[in-house]
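Q: need coordinates for the following:
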Amino acid sequence: MNILMIEDNESVSEMMQMFFLNEGWDATFKYDGKEGLDAFLAEPEKWDMVTLDLNLPTMDGMVIGREIRKVSSTVPIIMLTARDSESDQVIGLEMGADDYVTKPFSPLTLIARIKALHRRSEIAETAGPSEGGGDNSFDVQTDHFKMNTKTREAYLNGKLIEGLTPKEFDLLHTLANKPRQVFSREQLLELVWDYQYFGDERTVDAHIKKLRQKIEKVGPQVIQTVWGVGYKFDDSGAEQ
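A: Now for the predicted structure:
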């Protein structure tokens, strides 16, 4: 993996460099917000993972995250933040981050989060459509909705749902693969994020909110809230 770590605390970077080397990963460290963004923009296809501190000199991490998402909707982003405010974490997830780790953190915890996120990204990249052409190229297909895990594309009433991040796509795929089945937040955390969040349900809610905004740009809402339980996919009323 090629990791871009944008982190102004040199002690944290030096500590993580040892762990990255132990995993056989290449890492580039930037201690300034603008320099970090410039490094990403110079070679956006190079990076397999971005870890991004929110409190940075010259440019705030939230701004950097949004700028990265304008260029790439697929590169995994993990926020590193000392902020314990729920609103900061939710805003960070809504701006396009796939995960977050709150400081102080264990290096092994960050390594585990990176591996889980990268593993999901690799599965998404290598998964192929079913055999055959035409509509058979879609792995999920209902009356009004189609998904292709190889191209990472989703369509509602024939219109492409644009700008899906890796986690948003995986979340939509998990729900749409079993229409009308209700998933609890805990189930979605385990299925989509690949590890336990120990009750951190706002992660799911933030991604659902962003995902709904993108779906509504092309058609009726197909992700329904089941109050007191969780969420389900239902496109039965999605006619246009």
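
Q: drop to CA atoms for contacts and neighbour counts, all remaining ones
A: OK.

Q: show me what the host helix or strand of Met5 is packed up against.
A: In this structure, Met5 sits in strand 2-6 according to DSSP states H and E. On a contact count with 3 or more Cα pairs under 8 Å, 6 or more residues apart in numbering; DSSP states H and E, strand 2-6 meets strand 26-30, helix 33-42, strand 49-53.

Q: for comparison, sequence B:
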Amino acid sequence: MKIWSGEDTVGTDFYLVTNETIYIDDFDNNENEEVALDKLKNNESPLNVFTKDVKVIHLSTVSKISADIKRNEIEVTFKDGKSEDDATMFFSDDQSFQSAYGFIKNLFGEKFIETVDEYNIPKASYGSLWALTVFGFLTWLFYRMADQIEQEGADPHGRKAKLLVKFIDLLGTTGVAIIGGIILLTTLVYLISRIRKPPSYLVLHSGNYKVSGVARTIVNYVILIIVWIVLVKAML
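A: Take a look at the predicted model:
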């Protein structure tokens, strides 16, 4: 059993890894972290220690682990019922990150293969560019709707449509612009961080793991450019 908390993690994140399970939780404050740590040291059951929002991941359900050595993050992909889910562990420094990754890697032993996946700038930027595209279009769309409501009013049909119109009417054009601007600015900052420091992953996986090459990146950007053209025509 290994525990990472306090100065080893970001904020009040608390991680417990046993031979069978990964527990990922976030306490309200450092005092609660210390209480949880004391209880675990006294062999109390983890289920009686963590909050109701704890993420419990059984190692038998894990299909992939992606460790970003540039950002000290470990993303665990696992099966949650019939669907696939993921959870990320954030570490404050390289030492705690390497400690956690090494411990988890040893738990899987020869069951998982390790692959290095180095991102270049185009590959690192792709997801953020998609986010900017979607959020930018939604901001424009909701701003147009808010402006139309202010000018002409609205008579939506259906309960969901009425709730959406009521929400947009409450925000108004100014509210939509402010919220949309904050989201876009946050996404842009994240994009810049990805460009300045492209991720470098150590990927633990079972079976084959295909690192996407130049051809895949080109195809992805062609699709993105086509979407940009369609959206620009819709906005004009």
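
Q: TM between them?
A: The TM-score (TM-score structural alignment, normalised by the length of the second structure) is 0.25; 106 aligned residues with a Cα RMSD of 6.3 Å.

Q: could you list the buried residues of the strand holding Met5 of the first structure?
A: Under the neighbour-count criterion of 16 or more other Cα atoms under 10 Å, strand 2-6 of the first structure has Ile3, Leu4, Met5, Ile6 buried.

Q: what of stretch 19-26 of the first structure?
A: Phe19, Phe20.

Q: next, the buried residues of the helix or strand that contains Val189 of the second structure.
A: Taking DSSP H and E as the criterion, Val189 of the second structure maps to helix 159-196. For helix 159-196 of the second structure, burial by neighbour count (16+ other Cα under 10 Å) applies to 165-166, 168-169, 171-173, 176-177, 180, 183-184, 187-188, 191, 194-195.

Q: can you name the next helix or strand after it?
A: Proceeding N to C from helix 159-196 of the second structure, the next assigned helix or strand is strand 200-205, under DSSP H and E.

Q: from the contact counts, what lies against that following strand?
A: Against strand 200-205 of the second structure (3+ Cα pairs under 8 Å, 6+ apart) you get strand 62-68, strand 113-118.

Q: from those strands, which stretch is densest packed?
A: Among those, ranked by average contacts under mean count of other Cα atoms under 10 Å, first place goes to strand 62-68 (a mean of 21).

Q: checking Met79 of the first structure next. Helix, strand or coil?
A: Secondary structure, DSSP: H, G, I helix; E, B strand; the rest coil: Met79 of the first structure is strand.

Q: return the residues in contact with the residue of the second structure most remote from its centre.
A: Most distant residue from the mean C-alpha position of the second structure: Glu152, 39.4 Å away (Cα atoms, centre = their mean). Residues near Glu152 of the second structure by Cα atoms under 8 Å, 6 or more residues apart in numbering: none.

Q: ok, Tyr201 of the second structure touching Ser66?
A: Yes - the pair Tyr201 of the second structure / Ser66 is scored as a contact, 6.0 Å apart, by Cα atoms under 8 Å.

Q: which elements pack onto the lengthiest helix in the first structure?
A: When the first structure is parsed with DSSP state H, its longest helix is helix 107-126. Of the remaining helices and strands, those touching helix 107-126 of the first structure by 3+ Cα pairs under 8 Å, 6+ apart are helix 10-23.

Q: now do 10 Å
A: Here helix 107-126 of the first structure touches helix 10-23, strand 49-53, strand 77-81, strand 99-102, helix 166-176, helix 185-193, going by 3 or more Cα pairs under 10 Å, 6 or more residues apart in numbering; DSSP states H and E.

Q: got the angle between the fifth one and helix 107-126?
A: For helix 166-176 of the first structure against helix 107-126, the angle between stretch directions is 60 degrees (axes from the mean of the first three to the mean of the last three Cα atoms, to 10 degrees).

Q: can you pull the buried residues of helix 166-176 of the first structure?
A: Those buried within helix 166-176 of the first structure under the rule 16+ other Cα under 10 Å are Pro166, Lys167, Glu168, Phe169, Asp170, Leu171, Leu172, His173, Thr174, Leu175, Ala176.

Q: the inter-axis angle of it versus strand 77-81?
A: Helix 166-176 of the first structure and strand 77-81 meet at an angle of 110 degrees, taking the same axes, to 10 degrees as the criterion.

Q: do the second one as well
A: Here the directions of strand 49-53 of the first structure and strand 77-81 differ by 20 degrees (the same axes, to 10 degrees).

Q: buried ones in strand 49-53 of the first structure?
A: Using 16+ other Cα under 10 Å as the test for burial, strand 49-53 of the first structure gives Met49, Val50, Thr51, Leu52, Asp53.

Q: in the next helix-or-strand element following it, what counts as buried?
A: Following strand 49-53 of the first structure in sequence order, the next helix or strand is helix 61-71 (DSSP H and E). Going by neighbour count (16+ other Cα under 10 Å), the buried part of helix 61-71 of the first structure is Gly61, Met62, Val63, Ile64, Gly65, Arg66, Glu67, Ile68, Arg69.

Q: got the contact list for Leu132 of the second structure?
A: Contact analysis of Leu132 of the second structure by Cα atoms under 10 Å, 6 or more residues apart in numbering lists Tyr126, Leu138, Ile183, Leu184, Leu185, Thr186, Thr187, Leu188, Leu191.

Q: for the third one, which non-adjacent residue is closest in space?
A: Spelled out, it's Ile183 of the second structure. Residue nearest to Ile183 of the second structure in three dimensions, not counting chain neighbours: Phe135, with 7.4 Å by Cα to Cα, 6 or more residues apart in numbering.

Q: burial of the one you found, as a residue count?
A: Here the count is done by other Cα atoms under 10 Å, and Phe135 of the second structure has 17 residues near it.

Q: how about the contacts made by it?
A: Listed by Cα under 10 Å, 6+ apart, the contact set of Phe135 of the second structure reads Leu129, Leu141, Gly180, Gly181, Ile183, Leu184, Thr187.
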